[in-house]
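Chemist: Show me how the following folds:
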Amino acid sequence: MLNHKLPKKTELDIPDCVSRALSEDIGAGDISAMLVPECEIAEAEISANETAVLCGKAWVTEVFTQLDENVQLIWHVEEGQSFDPGAIIASITGNARSLVSAERTALNFLQTLSATATSARRYSLAASKCRLKILDTRKTIPGLRLAQKYAVTVGGCYNHRIGLYDAFLIKENHISVCGGITQAVSKARLIDPSKTIQVEVETVKEFEEAVFSGADAVLLDNFSLSDLQRVNSLVTDDIKIEISGNLTAEDIEKYSRFPISHLSSGSLTKHINAIDLSMRIVSVKNNKNNQSRLFNNLKET
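Modeler: Have a look, this model is predicted:
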């Protein structure tokens, strides 16, 4: 069985993340759901219309649970498992109104996070025969940073820094304002010597300065293969080299022969197409106890 444990920070973020998503969709109330009898119990199925990697079970479960605490979900596909068109991914039984109100929000999470995991799986498989680790970036959908970062790991790739707070990444604008790479690295050491300092460079000359300034890691942005050949002799074991810049899964093999430890790509989380999934009500049954209670209440009024 596949086991993808949610990081604690991500787990704690899910209720608020889901609550915001439901609020923006339902607002003051789902008027279309009022067409459905209040006490109806229904069973629905989420099914696949294309091949993908499943991710987002915790978010989907939270969506349905926030609208109906008695809802029952049965998952037929595990987190991180591939599925094909026609596969029944999950069965949900609960209040029919809640099911139809939850449908779009639940599918949005599942389609987006499964798309992210599927993208990461493609990169992961391409890198399986080399020592390159594939990293994500901060190019995530607003509000879904932790969710997409988790989906990347489900797909088999790795997380770069989560945000602007957990590591230094000195980029072109920082360098311009500080007056140079050496000055920027020195200031970063003074601000927080415990944090990793990475410098993004665009030329071999900048790479040399980053190495001699004492940076912990260097990110080579849009380096050509010939430029990579030139920096080979400057690479030491105590500095991590990462390459980035519109790289696709197909680019991985040609970079694997260089002394690069990591390859990062914004495409993992940015260039994704939502997975085609559907949710359909497959059976309806009356909740007689609730109906009886409702009928009695109506007689009393």
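
Chemist: alpha carbons only for contacts and neighbour counts from here, please
Modeler: Fine.

Chemist: Show me what the helix or strand where residue 63 lies is packed against.
Modeler: Using DSSP states H and E, residue 63 maps to helix 57-67. With contacts defined as 3 or more C-alpha pairs under 8 Å, 6 or more residues apart in numbering; DSSP states H and E, helix 57-67 has these neighbours: helix 8-26, helix 96-126.

Chemist: this one as well, want them side by side:
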Amino acid sequence: MSTAPDSHFDLQDFVRRVLAEDLGKGGDITSKSTIASDARFSAAMNCREPITLAGLDIAAAFFRALDREVRIERPVNDGDSVPAGTVLMRLDGNARAMLAAERSALNTLQHLSGIATLTRRYADAIAGTGAVLLDTRKTIPGLRLLDKYAARMGGAENHRMRLDDGVLIKDNHVAVAGGVGEAVRAAQAAATGLEVQVEVDRLDQIEVALAAGADRLLLDNMPPATLREAVALVAGRVKCEASGGVNLDTIRAIAETGVDFISVGRITQSAPAVDIGLDYALQ
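Modeler: Okay, here's the model as predicted:
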């Protein structure tokens, strides 16, 4: 399991931008006004609910950006599922720097671990069915690499990262192109070298899509009974992905229809931040 968000992710740039947003031009005025410049703090970061972790290295980078000498101990790793009360990180360093970095570190870790935690619930719900959980492009603008990294830490596989790394013909493409067959044939004729996936929402579109050369089907908003029919019609000729309206109450039944993949937008779009705190002890 990779613990790097993406080869294109610039950690230093991300940390710099987030800190600039929080510190403004004047820095942490409260800490400067109340704490001596050489004061030190030790701290323990812990979770206050059961969570799956994502973003520990990124959180640590905020503290290191403001205090190169900060000592950080990490007893757990991204991808771990831990109970409430688990210590995630121990820190010792300059008090002003640690307080200035605290919110940026916690915001990032709480958000990403929230995605990983919800994703793990979905992944656990379909365990043993053979279906693979996928994320989508429904991510916070500017945070896609991180959101999709968190989904991986929770047990999902990444679907398209960007519009240029996959051909996915949706209903609006079909409408403009004039039909499922027309859209698929046009995509194949474009010779992008990429797999051509097409969305179908009716059983009578399946043979049309396959005859036109579709490499994969997105079975959209079909109830389990219809999904079973669709899987039977495809008969293993291409991979099938179920999508649309999937939640924790329905995903197991969807997985048991025999689909190969299930994509769930809400794991990145609607995951609540988890409760993580940083408690200080003056040395």
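
Chemist: Quick TM-score on the pair, please.
Modeler: The TM-score (TM-score structural alignment, normalised by the length of the second structure) is 0.92; 281 aligned residues with a C-alpha RMSD of 1.8 Å.

Chemist: picking that back up, and the helices and strands packed on helix 57-67 of the first structure, which is most packed in?
Modeler: helix 96-126 (a mean of 24; mean count of other C-alpha atoms under 10 Å).

Chemist: Tell me the helices and strands packed up against the next helix or strand after that one.
Modeler: With elements assigned by DSSP H and E, the helix or strand that comes after helix 96-126 of the first structure is strand 133-135. Judged by 3+ C-alpha pairs under 8 Å, 6+ apart, strand 133-135 of the first structure is in contact with strand 262-264.

Chemist: Against the second structure, what's the mean shift for the strand it packs on, could you check?
Modeler: Here strand 262-264 of the first structure, set against the second structure after superposition, deviates by a mean of 0.5 Å using mean C-alpha distance after the TM-score superposition for the first structure.

Chemist: one step back: so can I have TSV of the helices and strands packed on helix 57-67 of the first structure showing distance to residue 57 of the first structure?
Modeler: Below are these laid out as TSV (distance: least, C-alpha to C-alpha, whole Å):
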stretch	distance to residue 57 of the first structure
helix 8-26	11
helix 96-126	7
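
Chemist: re earlier: next helix or strand past the helix holding residue 63 of the first structure?
Modeler: Following helix 57-67 of the first structure in sequence, per DSSP H and E, is strand 72-75.

Chemist: with the second structure superposed, average distance for the helix or strand that that following strand is followed by?
Modeler: Downstream of strand 72-75 of the first structure, the first helix or strand assigned by DSSP H and E is strand 82-83. Mean deviation of strand 82-83 of the first structure relative to the second structure after superposition (mean C-alpha distance after the TM-score superposition for the first structure): 2.0 Å.

Chemist: Mind giving me the packing neighbours of strand 82-83 of the first structure?
Modeler: Partner elements for strand 82-83 of the first structure (3+ C-alpha pairs under 8 Å, 6+ apart): strand 52-53.

Chemist: Give the other helices and strands that the strand it packs on contacts.
Modeler: Using 3+ C-alpha pairs under 8 Å, 6+ apart: strand 52-53 of the first structure touches strand 82-83, helix 96-126.

Chemist: The last one vs the second structure - mean distance after superposition?
Modeler: The reference is to helix 96-126 of the first structure. Per aligned residue, helix 96-126 of the first structure averages 0.9 Å (mean C-alpha distance after the TM-score superposition for the first structure).

Chemist: Where does that helix end up in the second structure?
Modeler: The aligned range for helix 96-126 of the first structure in the second structure is 95-125, by TM-score structural alignment.

Chemist: next one: the matching stretch to chain centre, how far?
Modeler: 12 Å (C-alpha atoms, centre = their mean, to the nearest Å).

Chemist: where's the closest residue to residue 168 of the second structure other than its chain neighbours relative to residue 46 of the second structure, distance?
Modeler: Of all residues not flanking residue 168 of the second structure in the chain, residue 197 sits nearest, at 4.8 Å (C-alpha to C-alpha, 6 or more residues apart in numbering). Using C-alpha to C-alpha, to the nearest Å, one gets 43 Å for the distance from residue 197 of the second structure to residue 46 of the second structure.

Chemist: And these two? Which one has more around it.
Modeler: residue 197 (24 against 18; other C-alpha atoms under 10 Å).

Chemist: in the helix or strand hosting the more buried one, what counts as buried?
Modeler: Under the criterion of DSSP H and E, residue 197 of the second structure resides in strand 196-200. Going by neighbour count (16 or more other C-alpha atoms under 10 Å), the buried part of strand 196-200 of the second structure is 196-200.

Chemist: same check, this time on stretch 85-96 of the second structure
Modeler: In stretch 85-96 of the second structure, counting by 16+ other C-alpha under 10 Å, buried: 86-96.

Chemist: Stretch 247-266 of the second structure now?
Modeler: Buried residues in stretch 247-266 of the second structure (16+ other C-alpha under 10 Å): 251-266.

Chemist: Which residues outside the following helix or strand past the strand holding residue 197 of the second structure are in contact with it?
Modeler: Downstream of strand 196-200 of the second structure, the next assigned helix or strand under DSSP H and E is helix 206-212. With contacts defined as C-alpha atoms under 8 Å, 6 or more residues apart in numbering, helix 206-212 of the second structure is touched by 180-182, 184-185, 198, 200, 217, 230, 233-234.

Chemist: Against the centre of the second structure, work out the most remote residue.
Modeler: Centroid-distance maximum for the second structure: residue 36 at 39.9 Å, with C-alpha atoms, centre = their mean.

Chemist: on that earlier part again, now the contacts of helix 206-212 of the second structure: which count as buried?
Modeler: Judged by 16+ other C-alpha under 10 Å, buried ones among the contacts of helix 206-212 of the second structure: 180-182, 184-185, 198, 200, 217, 230, 234.

Chemist: between those residues, which is closest to residue 167 of the second structure?
Modeler: residue 198 (8.1 Å; C-alpha to C-alpha).

Chemist: correct me, but that closest one touches residue 213?
Modeler: No. Between residue 198 of the second structure and residue 213 there is no contact under C-alpha atoms under 8 Å: 10.0 Å.

Chemist: any common contacting residues for these two?
Modeler: By C-alpha under 8 Å, 6+ apart, the residues touching both residue 198 of the second structure and residue 213 are residue 184.

Chemist: Helix or strand: which one has the residue nearest to residue 126 of the second structure when sequence neighbours are not counted?
Modeler: Nearest residue to residue 126 of the second structure, sequence neighbours excluded (C-alpha to C-alpha, 6+ apart): residue 252, at 5.3 Å. Element membership for residue 252 of the second structure (DSSP H and E) is helix 251-255.
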